[in-house]
Structure formats: structure tokens, C-alpha cells
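[1] heads up, no residue letters with this:
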């Protein structure tokens, strides 16, 4: 064990620096996203979801840095990753809309054109009614019609279709689970 530590001392130090940097950057980013969520009056559940996505991104970047620090042979690593990505590609091809809905959820979080409690009208030929926003999730948004009917609408369609904000509920007391 001592021989390993003596031989790879610089890589161990650099790896430790990478891990420390990961946790510091993740903490600062999470704090900034929480602040954006509070200032913009965004639901805490959505804020935590975005923090989870950012953490995954930082973990991937840290993994790449660790691979570089330890000078892993990219040809061997390439074979492993190509096999994994081939399997994931086939699996995700059938569910590409899930990825587009997650991406749309992140865009909706940072652009915050509407929030929970707002009344909107989606300009879609099949769906042209005014509805209230009950909750915004990673994949979809929960809407409530005037007759009490609950609808689930995909996030990516909110970015593709025109949405008219009828009125903003500035005194939003709605929390997750109030509609169930």
C-alpha cells in the first residue's frame, strides 16, 4: 500500500483537489439555484430537481477530470463507453421524449415564464381552454380545468406551443400534493 501511495502521490493529491473542488462548486451552485428559486418564487421541489441535474453534470465533469489525472488509456475506456452508450442509445431511442421533457423542465425553471397557481391558455388546436397550473414536474405539468378535471401536459409541448398567461397568482398557497 505504501508503495502505491509513493508511486502515485501526485495523482492522489490531484484527485483529492478534484473532489474538494467538486463539493465546493456543487455547494455554491446549489446555493445560487436556491437563491434564484426564492427570488423567483419557484416551488422548492423544482429547485431541488434542478440541483440534482446540475450535480449529475458536475459528477460527469469530475469523472472526466479524474480519468485525465490518472492517465487512463482512452482506447480501452472508449471500448467500454461505446458498449455502454450503444445499449443506452437503444434504450433511450424509444424514450427520447423523456429527455426532451427533462430539458424543457430545466429551461422552464430558469426562464420561469409562469409558476404554480397561474392561469394559462395553451394555444393548441386540440387543447384551447384556460387552465390553472397545479404543479410543474420534471417531465410534465399538472393542469386543472374549470370543471375540476386534472390534466397532465408534457413540458416540451409548453415550449413548442404558444402559452398565454391569463393571470398570475401572487398569493400562491399551493404546495405539492394539494390537488391529490
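    Alright, I've got the coordinates. None of these values were measured; they are calculated from a predicted model.

[2] every contact and neighbour count from this point should use C-alpha atoms.
    OK.

[3] right, and residue 135 touches residue 144 too?
    No: at 9.7 Å, residue 135 and residue 144 do not qualify as touching, with contact defined as C-alpha atoms under 8 Å.

[4] neighbour count: the two, which is higher?
    Taking neighbours as other C-alpha atoms under 10 Å, residue 135 and residue 144 compare with residue 135 leading, 23 against 18.

[5] putting a second one here so we can go through both:
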């Protein structure tokens, strides 16, 4: 047992350092994301969703670091990863909009001037430009918009970044007025 510990001492210490750094980064990022969510008065579910994305990214980076620390044969790993990434690449290419909507969801979380309950207009030729919408919920892939007639519209996050959006008012008590 002592021989194994002596032989892999550097890798064990490196692993412990990676785990320690991962935990510290995770706690720091969680604190920052929650603080941003509170300061912008965002939905706690959205905050937790963004935190989950950040945690997944940190774990991926930690796994790459551990692979390098333990000296896994890069040629064998390269073959496995290239096969997995080829399949994932085809799947993601087929549904690239999902990836762009998730990315847009994170951007909207960090820098979006509108909140749930705000009334907005979207400058989109496919939507009625005179129509007001109530932001009912903001999800990872799309935003739920409610019309005066009670219709629910799911609008992709990526389009919210691309289209002009302006705020009518942010008073959820006042009813939507159709013009």
C-alpha cells in the first residue's frame, strides 16, 4: 500500500488540489450568481438553472485536468473523444438552435433589462407589432409571453437577443391594453 501511495503521490496531491479548487470555484460562482439574481430580482429557478450550467462547465474542466494529472494515454483517449464528439457534433448540428437558445438564456440572465411581470413589445415582423405581451416566465430555451386574450406564446431566447424589445411598463397589476 505504501508503495502505491509513494508511486502516485504527485497524482494524488494534484487530484486533491483540483477537487479543492473545484469546490472553491463552485462556491464562489454560486455566491456571485445568486447575488446577481437577487440584485436584479430574478426568478430563483432561473438562478439555479444558470448555476447548474456553470457547475457542469466546472466539472468538465476538472475532468480534463484530472485526465492530464493521471497521465491517461492521450492517443487512446483521442480516439474515444473523437468518436463521441463526432456523434455529438452531428446531434448538435441537427439542433444547433437548442444550443444557441441555452447560450442566449445565460446571456439574458446576466444582462436582460426585463423581468417576469413586465409588459413588452417585440419588433418582429412575424408578430403583431402593436401587441403587448406580459412576460410570464423565462426558461432556459424560451420565454413565455401572455397576450391579452390569454394566449401563451413561447418565444425563443435567441430571438429576444436579435429583435428589438421595448418595455411598456413593469406593473403586473395593470391589465394589457390592445390598441
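    Cool, the structure landed. From a predicted model like this one, the values you see are computed outputs, not experimental measurements.

[6] what's the TM-score for these two chains?
    The TM-score (TM-score structural alignment, normalised by the length of the second structure) is 0.91; 171 aligned residues with a C-alpha RMSD of 1.4 Å.

[7] mean per-residue distance, the longest helix seen in the first structure versus the second structure.
    The longest helix of the first structure (DSSP state H) is helix 9-39. Its aligned residues in the second structure lie a mean 0.8 Å from helix 9-39 of the first structure after superposition (mean C-alpha distance after the TM-score superposition for the first structure).

[8] what about the aligned partner of residue 53 of the second structure in the first structure, which SS state?
    Counting by TM-score structural alignment, residue 53 of the second structure lines up with residue 53 in the first structure. Following DSSP: H, G, I helix; E, B strand; the rest coil, we place residue 53 of the first structure in the helix state.

[9] what's the neighbour count on residue 53 of the first structure?
    Residues lying near residue 53 of the first structure (other C-alpha under 10 Å) number 14.

[10] okay, it and residue 60 of the first structure: tell me how far apart.
    The gap separating residue 53 of the first structure from residue 60 of the first structure is 11 Å, by C-alpha to C-alpha, to the nearest Å.

[11] isn't residue 22 of the second structure right up against residue 56?
    No: the pair residue 22 of the second structure / residue 56 is not scored as a contact, 11.2 Å apart, by C-alpha under 8 Å.

[12] more neighbours: these two, which one.
    residue 22 (17 against 12).

[13] could I get the contacting residues of that one?
    Applying C-alpha atoms under 8 Å, 6 or more residues apart in numbering, we find residue 22 of the second structure in contact with 58-59, 62.

[14] flag every buried residue along the longest helix of the first structure.
    Of the residues in helix 9-39 of the first structure, those buried by neighbour count under the rule 16 or more other C-alpha atoms under 10 Å are 11-12, 15, 18-19, 22, 26, 30, 33-34, 37.
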